[in-house]
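K.L.:
Got a predicted model here, sequence first, then my questions.
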Amino acid sequence: MEKSIVWFRNDLRIADNKSLSVACKNSEMVIGVYFMDPEKFEIGEFGFKKTGKFRAKFLLESLQELWDNLRKLNISLLIIKDKPESKFTELVERFQITSLYLQKEWTPEETKTLKAVTSILPEAVNVKEHYNQFLYHPEDIPFDTFRDIPQVFTEFRKKCEKNGKVRPVIPIPEKLPNENLLSEIANLPTLKELGFENFETDPRTAFPFKGGEDQAKIRLEDYFWETKKLAVYKKTRNGLLGKDYSSKFSSWLANGCISPTIVYREIRKFEDKVTKNEDTYWLIFELLWRDFFKYISLKHGNDIFKVGGVLKKDYSWGHDDRIKDLWIQGKTKENFVNANMNELAKTGFMSNRGRQNVCSFWSKELQQDWRIGAAYFESMLIDYDVHSNWGNWMYNSGVGNDPRDRKFNIKSQAERYDPAGKYQQTWLQERLF
């Protein structure tokens, strides 16, 4: 039998967790590890902290719940504030580890870190990676290789819906013997230790939720079964104010507190017991968009971070600090853009409709380097997901997967989605005094 470490990254849950499930089945001892890598909180290439205060707080909440939930299974979670490559040898020696389980990632920072770790591990330690972040698992999609992934979402969606399959939810592992639990206490850093001041949630926020697997389940229960808002999702999803115009699952999906498979299976259950309509389908449609950007990232690799994007377009982008500051501060000529940027700055959240508009304005109107905008979103968003963020920024900036290369008319968008100006009034109210 193995002695195993499960290295948690963006899979902060015990349900539908392949790495955890397989480790528990194959091991006489299982330990969970999460690294608070200082690199994740450093200033990035474009001058923004990679992880800002909103996502940092959500992460700490998520880790606390993971620690609690693993403990119920008699599994300890070691939370280590250091680089993984600095501590893994020590962990392997201390616990006589024979196997390392983790979710498979493929973007540059994650692959670089894993390479640094595997280069120092004893050869006897088996490293076992599992894809566990997709709705349609890479082994189940109707494409022979990642190179065959279509460039256009509609083709990808139709083929997956027709010929792909969604796997069943992996159950929570059975409780391990008491002796598996270590005597260590949760060594969870504070916001202050991560370089942030404590803060209160803005009462205007559309995302008043906390991080964690249990919190994700509470939200799912409320949105599906108590309020039945899923039944009108497509009609309300372009909303701007309040917590229920959309599912708000994105933050828990981003750090893996919940899996797309769990959401999908619950939608199907809702369709069986309550109603099946275009609205219920549309949430599955959005989960497919999430998959699409992950597969585009797998197909194109580091091109998703390059100025030309996956289309390798050669545009003349601006790098004007004054324009950037006005955009970030919500002081552009467009009040609808300003309101959205203020919401992001004060809450770490912005609606899908808002994101499309501020992105289009930044790249198409102001003609500034789209990667600066993407990096700012990376820093600020609670629900930052590397593939969705950079994929959507490419898409809306004309260097990605939009075959039509659209430019948003901000004024007509504001008139259509905020006709009474209530949203703009909410987020521009400081200017009224």
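P.N.:
Received, thanks.

K.L.:
contacts and neighbour counts: CA atoms only from here.
P.N.:
Will do.

K.L.:
List the contacts of stretch 191-202.
P.N.:
With C-alpha atoms under 8 Å, 6 or more residues apart in numbering as the test, stretch 191-202 has contacts from 41, 53, 56-57, 208, 346-347.

K.L.:
and those, which two are the farthest apart?
P.N.:
Phe41 and Pro208 (23.2 Å; C-alpha to C-alpha).

K.L.:
and here's the other structure:
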Amino acid sequence: MIKTALVWFKTDLRIEDNETLVKAIAQSEKVIPVYCFDEAHFETSVYGFKKTGSFRAQFLLESLEDLDAKLRTLGSGLRIVMGKPEVEIPKLVQEYKAQKVFAKREVAFEEKQTEKKVQTELFKLRCELDTYSTSTLYHAEDLPFSIKNIPDVFTNFRKKTEKDAEIRPPFTAPKQINSPEIPAIELPTLEDLGVSKTTIDSRAVLAFKGGESEAIQRLQHYFYNTQSLSTYKETRNGMVGADYSSKFSPWLAMGCISARYIYAEVKKYEMQFGANDSTYWLVFELLWRDFFRFMFKKYQTKFFLYEGIKLKKGNSKSLNEKLLSQWVNGTTASDFINANMLELQQTGFMSNRGRQNVASYFCNELNMDWRLGAAYFEEQLIDYDVCSNWGNWAYLAGVGNDPRGHRYFNIEKQATDYDKNKAFRKLWLTE
């Protein structure tokens, strides 16, 4: 048993099914929950877009407020610091004389670099960094293959994983946390983070609000209040309204809810209302999320290269400022693309169907470096997740995991198939 430990929260802002928190409580007499606003997350990337735009920044602030409130009911609270984690976390270790820092394990390149830097600084203070894999549905250790041998084709990965691996049960939320007195939470403003405030357009599919409480409320609504889960497979390609899909992605991305918690609820739901293709399909989509995360473990930096993991030429490497601006601002030659891009710009969200179309349009019709599109999504998306975003963009650019190589969407056909009465276009293109 160690005397004092820090729990460094990152994109795991929850109490339910949080192994990092559970293990810290079990192994330490006192626990100090911490969140560090990493200044690197608010910089402008090499592509000219901010790494975090206003929608996600606002969602993050709401999530932290909710986490702090939940921790306080358990006798703790959340310490907030700002700066570089490799500077701020060791400072707190010294302040509290902590022997260990518990944190979520990272897989993407920049996040791994930060983790290593923190570990190096903690080592100088004779403090350990313990990390836990808390983001996926299947635990990496339970996969029927080593990371380097994971199939690059999703279907092969899915079939073998479903057949030979088990999903672990979620961890129960702690009943109490023994912490020293933690001062009242003081969150930075959007201005402090260098982000301008924007309000979500009233046409948004959902008024997304951050936090575990909101995530669980959304699950209750989608599963039990409306039983929308039973028709998910038929409606998931929708584009207008709150319930054509689960909309769990922003909370999953911020870790306000875990994939395993959702899975356990799907199983409960199936006991009550019956299992069908739709209840399975939600789990299938969670598996896609796992797949990209494991691909990042396997390929590391390659998903950020122009050639992707295929190491072959994709679309053009060019940058045409005018075309980029038309795409971003929804003034291209395609009304379907424009409606989707306006929705993204004004709400931070876009349907899965929309994302595939605007990415295909960017890569194929505009023929620009796909990474510019991925970087713009990184700034705008309220549900940005590094692995899913860059993995999906590489896939559509033909340099990722798509077994068919170059995937091309016929935008007009897609518009007719998925917005045949133009309800979506009318919503976003009518002033």
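P.N.:
Yes, it's here. This is a predicted model, so every value here is computed, not measured.

K.L.:
Specify which residue of Phe41 and Pro208 of the first structure has the higher count of neighbours.
P.N.:
The neighbour comparison of Phe41 of the first structure against Pro208 (other C-alpha atoms under 10 Å) goes to Phe41, with 18 against 14.

K.L.:
can you pull the contacts of that one?
P.N.:
Residues near Phe41 of the first structure by C-alpha under 8 Å, 6+ apart: 49-52, 194.

K.L.:
related to what we said a few turns ago, filter the contacts of stretch 191-202 of the first structure down to the ones in helices?
P.N.:
53, 56-57, 346-347 (DSSP state H).

K.L.:
Can you show me the strands along the second structure?
P.N.:
2-9, 28-38, 79-83, 100-104, 128-132 (DSSP state E).

K.L.:
which strands and helices sit next to the third one?
P.N.:
Put plainly, it is strand 79-83 of the second structure. strand 28-38 (3 or more C-alpha pairs under 8 Å, 6 or more residues apart in numbering; DSSP states H and E).

K.L.:
Look up how far Phe377 of the first structure lies from the closest residue in space to Ile372 of the first structure that isn't next to it in sequence.
P.N.:
In this structure, Ile372 of the first structure finds its nearest non-sequential neighbour in Phe46, 6.0 Å apart by C-alpha to C-alpha, 6 or more residues apart in numbering. Computed as C-alpha to C-alpha, to the nearest Å, the Phe46 of the first structure to Phe377 of the first structure distance reads 11 Å.

K.L.:
At the geometric centre of the first structure, which residue do we find?
P.N.:
Nearest residue to the geometric centre of the first structure (C-alpha atoms, centre = their mean): Ala254, 2.0 Å.

K.L.:
Just give me the match in the second structure for that one.
P.N.:
Aligned against the second structure by TM-score structural alignment, Ala254 of the first structure finds its counterpart in Ala253.

K.L.:
isn't its match right up against Thr11?
P.N.:
Yes - using C-alpha atoms under 8 Å, Ala253 of the second structure is in contact with Thr11, at 6.9 Å.

K.L.:
which one is Arg126 of the second structure nearest to, not counting chain neighbours?
P.N.:
Per C-alpha to C-alpha, 6+ apart, closest to Arg126 of the second structure is Gln99, 7.3 Å.

K.L.:
who's in contact with Trp327 of the first structure?
P.N.:
338, 341, 362.

K.L.:
Mark which of these are part of helices, please.
P.N.:
338, 341.

K.L.:
out of the contacts of Trp327 of the first structure, who's nearest Glu271 of the first structure?
P.N.:
Using C-alpha to C-alpha, the contacts of Trp327 of the first structure come closest to Glu271 of the first structure at Met341, 36.3 Å.

K.L.:
residues touching the closest one, list them.
P.N.:
Counted by C-alpha under 8 Å, 6+ apart, Met341 of the first structure has contacts 327-330, 358.

K.L.:
Next, count neighbours for Val283 of the second structure.
P.N.:
Other residues lying near Val283 of the second structure total 17 when counted by other C-alpha under 10 Å.

K.L.:
and what of Thr226 of the second structure?
P.N.:
11.

K.L.:
re the thing from before, any idea which of the contacts of stretch 191-202 of the first structure is closest to Ser19 of the first structure?
P.N.:
Taking C-alpha to C-alpha as the measure, Ser19 of the first structure lies nearest Ala56 of these, at 24.1 Å.

K.L.:
Spatially nearest residue to the closest one (excluding sequence neighbours)?
P.N.:
Ala56 of the first structure sits nearest to Leu191 (C-alpha to C-alpha, 6+ apart), 7.2 Å away.

K.L.:
now Lys112 of the second structure
P.N.:
Glu106 (5.5 Å).

K.L.:
With Ile15 of the second structure as the reference, measure out to the one you found.
P.N.:
Counting by C-alpha to C-alpha - Glu106 of the second structure and Ile15 of the second structure are separated by 19 Å.

K.L.:
Next: Ile337 of the second structure.
P.N.:
Taken as C-alpha to C-alpha, the span from Ile337 of the second structure to Ile15 of the second structure is 39 Å.
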